[in-house]
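S.K.: Here is the input, now give the coordinates:
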Amino acid sequence: MREAGPPRADQKGMAAMTFYKFAVGVVLALAMIAVLGLSALVFSSRDFQFGVAQIAPSTNGLVDINHLVEVDAQIQQLEAETSAPRGELIEIEQGIAAIDNTVTSAEAEANQTRSEIVGQIAEIESRANIAGPSAAADLDTSALNTRIQSLAGRPGLTPADQQVVANLNTQVRQLATTEEGLDGQSAERGALVARQRLIGGQVAESNRRIFALQQSVVPEYEHYARVRGEAFALRTLSPLGVSAFFAQGHPALLSTMLVLLMGALGALLYLFPAYLNRAAPVTMAEIVVRLIFGMCAALAFYVLANATIAGFSIASSVQQAGTSGTLNPFTVSLIGIVAGVLAEDIAKWIQDRGRGIFQQGGAAASPVATAPPPTPEDVGFSGVNPHGGPNAP
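M.R.: The predicted model follows:
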């Protein structure tokens, strides 16, 4: 049998190349995880600022979360100190509402009973040819009682009318009892109203202090509860408080950080297909350079886009948003990702636009740049990314 000789040089090179490609893949994966994690933290903070700016425009999306926590503790302490008066005030308000409902119902029934009594008295007086008093006097309980007593003592009434008069006498007494009850409930309501004013003054003073504390966090203090909920949710789910810390930074800085991270994410979206599909291996240096290039292209395109919008706003006399608090984080992220993936095209486009500005006749008069000859691995490829992506073989 022939003994196996030492491994050939090409086998050693292939093994070394395979390990190097594996190491590059690990670095790409770690870079993607790091960029995704940072992007998620910054995006959540920027989205929180954008939401706060929509709720309370005067804040420009900036809320001191630490101060918010302190203010919330003070508010809870004030509410705890006035919990007894607040509870008593609620009971008083419920008692007043119950009395009002009872009085309204009793008055409606009393008025209906009074109308029926007046009608029956008028019928009896009409049959007995007795001239009745004015309608205003008829509605008074004492006057009704006087008329009923007069009818009861009048001779010549039929037995049916006498029975009706007896029933009317009973109804008038019940009506008088109902009115006495209403008077008692009115007195009870007056006592509750006086107590309500006393307790309400204490609660109102506490509320004024609470509103002042809320206004120190959010000038539009009526939105304090919603802003508080958003801030506490961000603080609770923030790993080690990173998102809450970022959320206290200026929106312009966060938008810049977000576009840089999204540019790096776009660069990684370019590198992963190249790592999987390209014949020439992706190197460590290419990863670093591509990440930096993607971030630079994203920042340049972001600045250029904002400058273009500002120019259009000035030309059309339209008021432009003066701060980054009104910039939608989704739009900023889209700009960064697209610029990171198309870094070469963005750089070339900016170069052409810049040349067109400083040359007479604009971009149309600038010399047409000839494309460099294709490399061997690019022959037969088409699309934006010849090293991988949707159009890669």
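S.K.: make it CA atoms for all contacts and neighbour counts henceforth
M.R.: Noted.
S.K.: tell me the contacts of G249?
M.R.: Taking C-alpha atoms under 8 Å, 6 or more residues apart in numbering as the contact definition, G249 lies against L62.
S.K.: Does it lie in a helix or a strand, and which?
M.R.: Assigned by DSSP states H and E, G249 belongs to no helix or strand.
S.K.: do the same with E93
M.R.: For E93, the secondary-structure element it belongs to, assigned by DSSP H and E, is helix 83-127.
S.K.: And for the helix or strand following that helix, what's in contact with it?
M.R.: The helix or strand immediately downstream of helix 83-127 is helix 135-138, counting by DSSP H and E. For helix 135-138, contacts defined as C-alpha under 8 Å, 6+ apart pick out 118, 143-144.
S.K.: cool, stretch 84-91 as well?
M.R.: 196, 199-200, 202-203.
S.K.: Alongside the first, I'd like the structure of this one:
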Amino acid sequence: MTLKRWFAGFFLLLLMVMALFVNSILFSARSFQHNLYTVDPGSGGVISLAELAAVDVQVAELERQTAPQRGEAAQAEQKAATAQLELDTARDAVAAMQVKLLSTVADLEERAGLPPAAATGAFDTADIAQRLERIGAQRATATQTREAVIAARADLIKLADAEEALGPKEEDLARLEAEKRRIGEFIETSNRAALGLKGQFGDNFQRIRNEARALEASSPFGLGSKLVSMHPTFLTTLLVCLMGALGALLYLFPAYLNRANNIYFADIVVRLVFGMVTALAFYIVANASIAGLTFMPGQDATTNAGASLNPFAVSLIGITAGIMADDIAAWIRERGREVFGGARP
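M.R.: Prediction:
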């Protein structure tokens, strides 16, 4: 192996590594734009990662400021639930005492030979007291019945105390509910503000932010952040050209490994440029004549936005054109003759 051939091989290897590195970053950025356009067509696939990060910081700050209130809201919810349970338990106990007392009074009236009282819709403490007085006023009332009347009066006093105790419990529950609403309104205001900030980037803010972080982590020197802010059509064109260069390198490697061929620096440079130009030309012809490059049902060639072009399809066109540059250039020339006419050489 001559020194010139060795340097040509090293130069070819260096170009391949550079092409892989640049194409990986460019493809990642273009894929990010395509995914962004899919989840948020209104964005057009263009986004400023700096603005996205700024909004993320503002949302995090809002959440930090409301963190104490969120803890208080959980405590207020728990306290209100406990107070509601205690009030319900007390009301159930009062209702049980009322039923028991009504049954006792009715039984005492039956023993005393008094006609049963007319049924009323609600429990009336004063009415029960009058009925007990009427039973106790009967001279023919037996001693056992009088003792039962005394016990019923004691139960009536306990019932009155229990009903009176419901008032503070109801007030306490109302106070806790008001506190819970106050904290909830504060948190809701913060949530609406955060939602308004996130709404600038559609309905999938967290997904977009996560993918943006992944892109930033995988692209050195902030290249990914700069690329995704470029126009998708320009980025797609650049991707096609660089994929064409990658295809040209794939063409050159087998030629270099075949020792019968002598590959020089000029051959490498010319083939790279030829592959890029052919890829761009083929992409323009294909995009103008073939519908469905986006692989998105429901769209036609006249409505395809630059961001909707599938980066895999674009890369396939570029690599194929770079490898088959000679054949594709001849094919384009033939199609041109068919469309515009012209004599064959």
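S.K.: on that earlier part again, if you look at the contacts of stretch 84-91 of structure 1, which of them are in helices?
M.R.: Under the assignment DSSP state H, the contacts of stretch 84-91 of structure 1 contribute 196, 199-200, 202-203 to helices.
S.K.: Buried ones only from those, please, as a PyMOL command.
M.R.: Selecting just the buried residues from these in PyMOL takes one command, with 16 or more other C-alpha atoms under 10 Å as the test:
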select buried, resi 196+199+200+203
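S.K.: Can you give me the distance of L157 of structure 1 to V242 of structure 1?
M.R.: Applying C-alpha to C-alpha, to the nearest Å, the value for L157 of structure 1 to V242 of structure 1 is 96 Å.
S.K.: Could you do L260 of structure 1 as well?
M.R.: Plainly put, L260 of structure 1 is 18 Å away from V242 of structure 1 if you go by C-alpha to C-alpha.
S.K.: All the helices of structure 2, residue numbers only.
M.R.: Secondary structure of structure 2 by DSSP H: the helices cover 3-39, 49-65, 67-111, 125-136, 143-198, 205-218, 223-228, 232-257, 265-289, 311-323, 325-340.
S.K.: quick one, what contacts the residue nearest to the spatial centre of structure 2?
M.R.: Note on structure 2: the residue nearest the mean C-alpha position is N204, at 4.8 Å, using C-alpha atoms, centre = their mean. N204 of structure 2 sits next to 39-40 when contact means C-alpha under 8 Å, 6+ apart.
S.K.: do I287 of structure 1 as well
M.R.: For I287 of structure 1, the contact set (C-alpha under 8 Å, 6+ apart) comprises 28, 271.
S.K.: rerun at 10 Å
M.R.: 24, 27-28, 31, 267-268, 271, 293 (C-alpha atoms under 10 Å, 6 or more residues apart in numbering).
S.K.: Return the member of these nearest to N328 of structure 1.
M.R.: When these are ranked by distance to N328 of structure 1 (C-alpha to C-alpha), A267 comes first, at 21.9 Å.
S.K.: What residue in structure 2 is paired with the closest one?
M.R.: Matched across to structure 2, A267 of structure 1 falls on A248, judged by TM-score structural alignment.
S.K.: Once you drop chain neighbours, what's closest to that match?
M.R.: G322 (4.6 Å; C-alpha to C-alpha, 6 or more residues apart in numbering).
S.K.: any idea how far the one you found lies from N287 of structure 2?
M.R.: Between G322 of structure 2 and N287 of structure 2 the distance is 17 Å, computed by C-alpha to C-alpha.
S.K.: who's more crowded, these two?
M.R.: Higher neighbour count among G322 of structure 2 and N287: G322, with 34 against 17, using other C-alpha atoms under 10 Å.
S.K.: What separation do you get for Y302 of structure 1 and E180 of structure 1?
M.R.: The span separating Y302 of structure 1 from E180 of structure 1 equals 80 Å under the rule C-alpha to C-alpha.
S.K.: The two: which is more packed in?
M.R.: A direct count of neighbours by other C-alpha under 10 Å for Y302 of structure 1 and E180 places Y302 higher, at 21 against 12.
S.K.: and the aligned partner of C296 of structure 1 in structure 2, what is it in contact with?
M.R.: Under the alignment defined by TM-score structural alignment, C296 of structure 1 is paired with V277 of structure 2. Residues touching V277 of structure 2, when contacts are defined by C-alpha under 10 Å, 6+ apart, comprise 240-242, 244-245, 271, 283, 318, 321-322, 325, 329.
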